[in-house]
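In: Attaching a predicted model along with its sequence, questions to come.
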Amino acid sequence: MTAPLQDTSAAEPAAVATSEVPRKAIEGRSLGRIAWTRLKRDKVAMAGGMVVLLLVVLAMLSQPIQWMFGLDPDALHQDLIDPSLATPVGSFGGISWEHPLGVEPKFGRDIATRILEGSWVSLLVAFGSTVVSVFIGSVLGVIAGYYGGWADTVISRMMDTFLAFPLLLFAISISAALQGGAFGLEGLPLHISVLIFVIGFFSWPYIGRIVRGQTLSLREREFVDAARSLGARGPFIVFRELLPNLMAPILVYSTLLIPTNILFEASLSFLGVGIQPPQASWGGMLSSAVAYYKVDPMFMVVPGMAIFVTVLAFNLLGDGLRDALDPKSSR
């Protein structure tokens, strides 16, 4: 008995129609896009990044803002100062519509304008010194980790020597010795250059050790062996193969190093060997507020909060970048 024949005429058009449906291509994602997706999920890190962006924009536009609104960070308002106590007239440090953050004791200078003026000084020193330390530490660290041998020994002992220096005392002595003038510079350009050099040059061993440790593990990877088998020499492997793969830890450490350098600059200015008055700086304002913290606490609170918010924002952004760039992160 033969099986009944099935009518396949209705099934064939369906199969043809199914085969003609265009298939959506699978879109690949780069490591940068994956990291950005993870970072966007971290609301705390994004909030820190927004604050950092706002601070950078305000620092870059501080001079145009002062010119646009006719602000002068060195303008004296003696009529707002009590001559007997040398403190601002009124409550909360002389806060008013014209002076939303009050005025300084003794001189009567507007605190908000000086905070704005000091922002570009602090961020310029922090970013400049970070660039110097990251450049020196990254180059020497990757060379020590890749070549090993005597190069690793020499560079590692250099790191140990720099780490053994009492950095704060050494920075104070250098800054104090170069206050008058040096290298054809004087005044504010000299002070900023000295701070960038001192902070950056003596901070590179910290990132140098991190880069060296990461390079020790990367130099045994397959892509390095493939580059060697194709005839690539040491400098090509160091700068074209290893350094690009080290950008994630370098970037994360840089965001964490910037607030450290801000605090270092504020410490030097607080001790009187950093940015010199009448130029406004956050550390210098804190130093001046020490004598008036009992009678005018707002003079200390405002620059202290400026430093606190800036350092906290950079730290939150750095922690978020570290989690976003970690391939083992579950976020």
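Out: Thanks, I have it.
In: When you work out contacts or count neighbours from here on, use the C-alpha atoms and nothing else.
Out: Fine.
In: So which elements touch whichever strand or helix holds L53?
Out: Here L53, judged by DSSP states H and E, is contained in helix 43-60. Contact partners of helix 43-60 among helices and strands, from 3 or more Cα pairs under 8 Å, 6 or more residues apart in numbering; DSSP states H and E: helix 31-41, helix 111-147, helix 298-324.
In: in it, what's buried?
Out: Within helix 43-60, the residues that qualify as buried by neighbour count (16 or more other Cα atoms under 10 Å) are V44, A45, M46, G48, G49, V51, V52, L55, V56, L58, A59.
In: again with stretch 132-151
Out: By neighbour count, and taking 16+ other Cα under 10 Å as the criterion, the buried residues in stretch 132-151 are 132-146.
In: one step back: who wins for proximity to D160 among the helices and strands packed on helix 43-60?
Out: helix 111-147 (12.8 Å; Cα to Cα).
In: tell me which residues in the next helix or strand after the closest one are buried?
Out: Counting by DSSP H and E, the next helix or strand C-terminal to helix 111-147 is helix 149-164. For helix 149-164, a neighbour-count test (16+ other Cα under 10 Å) marks D152, I155, S156, M159, F162 as buried.
In: sec struct for P105, please.
Out: Counting by DSSP: H, G, I helix; E, B strand; the rest coil, the backbone at P105 sits in coil.
In: residues in contact with it?
Out: Residues near P105 by Cα atoms under 8 Å, 6 or more residues apart in numbering: I81, A86, T87, P88, Y292, D296, F299.
In: Okay, one more to line up with it:
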Amino acid sequence: MTAPIETAGTAEAAPEALVEGVDKSRIEGRSLGRIAWMRLKRDRVAMAGGIVVVFLILTAALSRPIQAILGLDPNKLNQDLVDPSLATPYGSFGGMGWDHPLGVEPKLGRDIATRILEGSWVSLLVAFGATMVAVVIGTVLGVIAGYYGKWADTIISRTMDTFLAFPVLLFAISISAALQGGAFGLKGLELHIGVLIFVIGFFSWPYIGRIVRGQTISLREREFVEAAKSLGARGPFILFRELLPNLVGPILVYSTLLIPTNILFEAALSFLGVGIQPPQASWGGMLSSAIDYYQVDPMFMVVPGVAIFLSVLAFNLLGDGLRDALDPKGRR
């Protein structure tokens, strides 16, 4: 007969003894945000896009101070740098040099680098402002439609479909053109920026609204929502304290993808002459002015085009990286 195994004398190791001498940072619990950040750091393409985005934001925010410190004027005419007979800048590559690293404009001779710097804050301000308008409206209506359903979902969903059916560009052109003179006590640059933010944001909210609605429908049947209901929580509490915190990831990702779309929208409206009006610099307005000179001075068109391209590309790369970091299971 096999003798029983003696276990009385065996002392069970305490949990503290098992982890003694181990670095606490190696066993420390990690939040979802920290895990997402660790995934994002491993994505070099997304990090490169993020670095460019940070640079663009800093450049736009410090545009006016930089111009004041360096004594730059985006509207200063340097007609002595332009050939009066051909209306093209002296020198090669649009007059590039140490004093004008990106050249000067044909006919007027304004410094292109300074105007790109000036136009950066206009483009990003309109893009970020319109994105905030779209996110606020789309999130609120999307959460309400997804959580309550029934008649609320029907009304909001049909409203989204109506907005998505509008010819947005034509409608934006007509509204922007009608409000050019003055409205709501605003005029000049403030009016143009305000109109662009309102028009672009107001017609962009259905896109994020549909995403938030779909995510809310999938979350409203989860256990934490049922637990909140069983404890007596009502609709507003569940919407803003239970559902919205779980929607931050999708909203953040889609916002980073909506910003470059709004940059292109603002550039398109300025290009068509119903956005930012001259002499205020804007990237779309610079492209519009370059149409008459692209054959004799192609750099005048290339520089603002590259600025728009790099901005849109950087935001898209960052948005793709955020999507993979926050939702690794959806990664292809």
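Out: Thanks, I have it. A quick note: this is a predicted structure, and the numbers were derived from the prediction, not measured.
In: Superpose the two chains and report the TM-score.
Out: For these two chains in superposition, a TM-score of 0.93 is obtained (TM-score structural alignment, normalised by the length of structure 1); 318 aligned residues with a Cα RMSD of 1.8 Å.
In: Tabulate the buried residues of helix 43-60 of structure 1 in TSV, adding columns for distance to I199 of structure 1.
Out: TSV is the format used below for those (distance: Cα to Cα, whole Å):
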residue	distance to I199 of structure 1
V44	29
A45	26
M46	28
G48	24
G49	24
V51	24
V52	21
L55	21
V56	20
L58	24
A59	20
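In: Out of these, flag the one nearest to S173 of structure 1.
Out: Within the buried residues of helix 43-60 of structure 1, the smallest distance to S173 of structure 1 is 28.9 Å, found for A59 (Cα to Cα).
In: ok, for the closest one, nearest residue in space, not its chain neighbours?
Out: With Cα to Cα, 6 or more residues apart in numbering as the criterion, A59 of structure 1 has its nearest non-adjacent residue at 4.3 Å, and that residue is W120.
In: tally of neighbours for the one you found?
Out: Other residues near W120 of structure 1 come to 22 when the count uses other Cα atoms under 10 Å.
In: I'd say it and T113 touch.
Out: No - W120 of structure 1 is beyond contact range of T113, at 12.0 Å (criterion: Cα atoms under 8 Å).
In: related to what we said a few turns ago, report the two of the buried residues of helix 149-164 of structure 1 separated the most.
Out: Using Cα to Cα, these reach their maximum pairwise distance at D152 and F162, which is 15.4 Å.
In: F69 of structure 1 is nearest to which of the helices and strands packed on helix 43-60 of structure 1?
Out: helix 111-147 (10.5 Å).
In: In structure 2, which residues correspond to the closest one?
Out: In the comparison with structure 2, helix 111-147 of structure 1 aligns to the range 112-148 (TM-score structural alignment).
In: just to revisit the earlier point, any idea how far the helix holding L53 of structure 1 is from the chain center?
Out: 11 Å (Cα atoms, centre = their mean, to the nearest Å).
In: One more: stretch 311-330 of structure 1?
Out: Here the centre of stretch 311-330 of structure 1 is set off from its chain's centre by 13 Å, with Cα atoms, centre = their mean.
In: Tell me where the stretch 151-300 of structure 1 has helices.
Out: 167-177, 188-201, 204-218, 222-229, 234-236, 243-245, 247-270, 282-289, 298-324 (DSSP state H, counting those that start in this stretch).
In: I'd like those helices as CSV, with mean neighbour count appended.
Out: What follows is those, written out as CSV (neighbours: other Cα atoms under 10 Å):
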stretch, mean neighbour count
helix 167-177, 15
helix 188-201, 20
helix 204-218, 21
helix 222-229, 13
helix 234-236, 13
helix 243-245, 14
helix 247-270, 21
helix 282-289, 23
helix 298-324, 20
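In: Now distance to R23 of structure 1 too, for those helices, in TSV please.
Out: As requested, the helices of the stretch 151-300 of structure 1 are exported to TSV (distance: least, Cα to Cα, whole Å):
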stretch	distance to R23 of structure 1
helix 167-177	63
helix 188-201	54
helix 204-218	39
helix 222-229	34
helix 234-236	42
helix 243-245	35
helix 247-270	35
helix 282-289	60
helix 298-324	31
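In: Select, out of the ones you listed, the one closest to K106 of structure 1.
Out: helix 282-289 (10.4 Å).
In: so the closest one matches what in structure 2?
Out: Here helix 282-289 of structure 1 aligns to structure 2 at residues 283-290, judged by TM-score structural alignment.
In: Go ahead and name everything in contact with that stretch.
Out: Here stretch 283-290 of structure 2 makes contact (Cα under 8 Å, 6+ apart) with 116, 119-120, 123, 266-273, 276-278, 298, 300-301, 304-305, 307-308.
In: The spatially most central residue of structure 2: what's it in contact with?
Out: Of all residues in structure 2, the one closest to the mean position by Cα atoms, centre = their mean is I259, 2.8 Å from it. Residues in contact with I259 of structure 2 (Cα under 8 Å, 6+ apart) are A127, F128, T131, F315.
In: switch the cut-off to 6 Å
Out: Counting by Cα atoms under 6 Å, 6 or more residues apart in numbering, I259 of structure 2 touches A127.
In: what residue of structure 1 matches up with it?
Out: So, by TM-score structural alignment, I259 of structure 2 is matched to I258.
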